[in-house]
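Engineer: Sequence and predicted structure are below.
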Amino acid sequence: MAAPRRRDTRGIVDPSGLLTRVRFRRHEPAEPLRRYIERYWFIDWDLPEPYASHVVPHPSVNLTFQWDGIDTEDTPPYAELTGIPHGLYTRKITGKGRVCGVKFRPGGFRPYAPELPASHWTGRALDAGDVFAQALPDTTRAVVSPTDDATRIARLDAFLLPLRPAPDPQADLAVDLVESARTDRTIRRVDGFAQAAGLSVRALQRLFSAYVGVTPKWVILRYRIHEALELAGTRREVDWAALAADLGYADQAHLVRDFTATVGVPPTTYTQTAN
């Protein structure tokens, strides 16, 4: 019998700490939306004490419908658009609440807001009503009010399907290139990445600025840190020198430096606290 598939927790700092406090689920959107939307993600919580979750962000724009105080009358739900955070993303939660999120594929949000480059949203979190012209207050309440996932999914689909943009070949290229950076460990340097894509380094950088929102180097390094973070959280002993070489670092010191700068603690310290 095959071993059960382990839940994908890439990017989550201390995933066991988060998942023991919240209900976290992922769902696919309607098939016509999947070209540019990777998934829906839902989190529900009911906590006696505040908790701060930390995530090493993916190179994705997220649209979220949130309700931080379901059991209080003076905290209405709201919708937020979040560009790629520059550093570690921290979210403090307390009481009873939920988030219904839409994760766009890296490179996939630009077709929904074609008048601005994706880099315009990087490092920003703003009222989604500033981006989408629809009456979001009604949509937000309709999405976060149901207690069952099926209804939430149906209402997200109903909101997003009319917004479905026309195919954008440049967005398609950006989506494919970011996926290559995520899955292909031979992609270690921007010049080699550009050559493999049949582009100049400058053309690759322009494409990523316009459609992804961060540089190709940022994407390559971020996926390296995701791998290192996942290993550090699941193994008591990690050969950091071997991992650094496997991920394309010049030496262990460079991996330790990037990990510490991104996560906030050295990898050995994280391993000790997470296992």
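Structural biologist: Cool, got the structure. Bear in mind that the values here come from a model prediction, so they are computed numbers and not experimental data.
Engineer: from here on, contacts and neighbour counts on C-alpha atoms
Structural biologist: OK.
Engineer: what helices or strands is the longest strand along the chain leaning on?
Structural biologist: Assignment by DSSP state E gives strand 37-55 as the longest strand of the chain. Under the contact criterion of 3 or more Cα pairs under 8 Å, 6 or more residues apart in numbering; DSSP states H and E, strand 37-55 touches strand 12-13, strand 22-27, strand 89-104.
Engineer: tell me the most buried of these?
Structural biologist: For the helices and strands packed on strand 37-55, the stretch with the most neighbours on average is strand 12-13, a mean of 22; neighbours defined as mean count of other Cα atoms under 10 Å.
Engineer: Please name every helix or strand in contact with that one.
Structural biologist: Right, strand 12-13 is packed against strand 37-55 by 3+ Cα pairs under 8 Å, 6+ apart.
Engineer: so the strand it packs on versus strand 89-104, what angle?
Structural biologist: On the basis of axes from the mean of the first three to the mean of the last three Cα atoms, to 10 degrees, strand 37-55 is oriented at 180 degrees to strand 89-104.
Engineer: hold the first one in mind and look at this next one:
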Amino acid sequence: MPDVHDPRGVLYPAKLPQFERILPPDDLADLVAWYWLVHWDIADGRTSRQQLLPFPLMNLVVQAPGVTLSGPTASASHRDLSGKGWAVAALLQPAAVSSLKVSPHELVGLEVDYDAPELLEPISRILNKGQGTASNQDCSTAYSAWLRESLPPPDANGLLANEFINYVSTTTNAINVEQSAIALGMSVRSLQRLSLRYIGLPPLAVIRRYRLQEAAQRIRENPSQSISEIAAELEYADQAHLATDFRKVLGFSPSSYRGHTSGNM
């Protein structure tokens, strides 16, 4: 089961505005990992940049003036917040792909409009009452009602793609595609096709994203642990390989990241 307290994904948690995750009802757990809800009120003339190392999944986001579908990302990303606003979103399980009838591979790095007025209207109505975070549960309930009404059950291959994400996200020593394929009882080629069809990224990219998220969390939360020790625990070949992944995806070194986060915890 997804953990709403999972600290991975956000590079600088101390900079988050009012943020909450809510698990979906059991009957929707195959479609949604969790709902995430954020409210912000930024002073005039200022912008708050939220730097992210996203989970390799799609997000269906409700935010005035409409609904958007964000595809998986191949690198770090950010959202700039200004003024006063809100967003209510679902972090989608891979199995939701068949229900939404979209191709995540075609959406990598993109955010596109999604025509869902029946989702936008009730959530906007709830939030326009001005109750802020007190309305989060009502928003998640309205989101769940729309999903039940609008999306058919996932197919068997989508559920298998969910298993792949669950395995990689909870197994810190999952380091290669062959290991994951064996764990799921499938061939490497079948796993590659499954990952591209339902996640939009090659399986190795998915594995590396979770390993890098885990590394960033440990670097951020364990300042007394050396980066070489973290690299060894996560079965990187050595510290240099971890540093290379950091620079390639995030644009800076693990030690620089630790320095940037040390004053924000």
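Structural biologist: Done, it's in. Note that the structure is a prediction, hence the values are computed from the model and not measured.
Engineer: could I get the helices and strands packed on strand 37-55 of the first structure as TSV with distance to Arg124 of the first structure?
Structural biologist: Supplementary listing: those in TSV, determined by distance: least, Cα to Cα, whole Å:
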stretch	distance to Arg124 of the first structure
strand 12-13	20
strand 22-27	24
strand 89-104	12
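Engineer: out of the ones you listed, nearest to Thr234 of the first structure?
Structural biologist: Comparing those by their distance to Thr234 of the first structure (Cα to Cα), the top pick is strand 12-13, with 11.5 Å.
Engineer: residue range for the closest one in the second structure?
Structural biologist: The alignment of strand 12-13 of the first structure onto the second structure (TM-score structural alignment) covers residues 10-11.
Engineer: All the helices of the first structure, residue numbers only.
Structural biologist: Assigned by DSSP state H, the first structure shows helices spanning 15-19, 136-144, 149-160, 169-183, 190-197, 201-211, 216-234, 240-246, 252-263, 267-274.
Engineer: would you turn those into CSV with distance to Tyr40 of the first structure?
Structural biologist: Compiled in CSV, these are given as follows (distance: least, Cα to Cα, whole Å):
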stretch, distance to Tyr40 of the first structure
helix 15-19, 17
helix 136-144, 12
helix 149-160, 8
helix 169-183, 17
helix 190-197, 29
helix 201-211, 20
helix 216-234, 20
helix 240-246, 32
helix 252-263, 25
helix 267-274, 27
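Engineer: sorry, back to before: and of the helices and strands packed on strand 37-55 of the first structure, who's closest to Gly264 of the first structure?
Structural biologist: Proximity to Gly264 of the first structure (Cα to Cα) singles out strand 12-13 among those, at 10.2 Å.
Engineer: how far apart are the closest one and its match in the second structure?
Structural biologist: Between strand 12-13 of the first structure and its aligned stretch in the second structure, the superposed structures give an average distance of 0.9 Å (mean Cα distance after the TM-score superposition for the first structure).
Engineer: Residues in contact with that strand: which ones?
Structural biologist: Residues lying outside strand 12-13 of the first structure but in contact with it, judged by Cα atoms under 8 Å, 6 or more residues apart in numbering, are Ser53, His54, Val55, Val56, Leu229, Val263.
Engineer: of all the residues you listed, which two lie farthest apart?
Structural biologist: Pairwise over the contacts of strand 12-13 of the first structure, using Cα to Cα, the maximum falls at Ser53 and Leu229, 14.9 Å.
Engineer: out of those two, which sits in the busier spot?
Structural biologist: With neighbours defined as other Cα atoms under 10 Å, Ser53 of the first structure and Leu229 compare such that Leu229 has more, 23 against 15.
Engineer: and the more buried one, what pairs with it in the second structure?
Structural biologist: Residue correspondence, TM-score structural alignment: Leu229 of the first structure in this structure matches Ala216 in the second structure.
Engineer: What are the neighbouring residues in contact with its match?
Structural biologist: For Ala216 of the second structure, counting by Cα under 8 Å, 6+ apart, the contacting residues are Arg8, Leu11, Pro254.
Engineer: Count the residues that sit near the residue in the first structure that Leu69 of the second structure lines up against.
Structural biologist: Under the alignment (TM-score structural alignment), Leu69 of the second structure pairs with Leu81 in the first structure. Number of residues near Leu81 of the first structure (other Cα under 10 Å) recorded here: 21.
Engineer: Quick check: Leu81 of the first structure vs Val55 of the first structure, distance?
Structural biologist: Using Cα to Cα, to the nearest Å, one obtains 17 Å as the distance from Leu81 of the first structure to Val55 of the first structure.
Engineer: Spatially central residue for the first structure, please.
Structural biologist: Within the first structure, the residue whose C-alpha comes closest to the C-alpha centroid is His58; the distance, by Cα atoms, centre = their mean, is 3.7 Å.
Engineer: which residue packs closest to Arg208 of the second structure, ignoring adjacent ones?
Structural biologist: Counting by Cα to Cα, 6 or more residues apart in numbering, the nearest residue to Arg208 of the second structure once its immediate chain neighbours are dropped is Ile175, at 7.6 Å.
Engineer: Over to Ala232 of the first structure?
Structural biologist: Thr271 (4.9 Å).
Engineer: Which residues are in contact with the one you found?
Structural biologist: Ala232, Gly233, Thr234, Arg235, Arg236, Glu237.
Engineer: among these, which recur in the second structure?
Structural biologist: With the contact criterion set to both residues aligned by TM-score structural alignment, their matches' Cα atoms under 8 Å, these that also touch in the second structure are Ala232, Gly233, Arg236.
Engineer: wait, the first one sits on Pro266?
Structural biologist: Pointing back at Ala232 of the first structure there. No. Under the criterion of Cα atoms under 8 Å, Ala232 of the first structure makes no contact with Pro266, lying 10.2 Å away.
Engineer: And Asn80 of the first structure, how far from Gly101 of the first structure?
Structural biologist: Heads up, residue 80 of the first structure is Glu, not Asn. For Glu80 of the first structure, the distance to Gly101 of the first structure under the criterion Cα to Cα works out to 9 Å.
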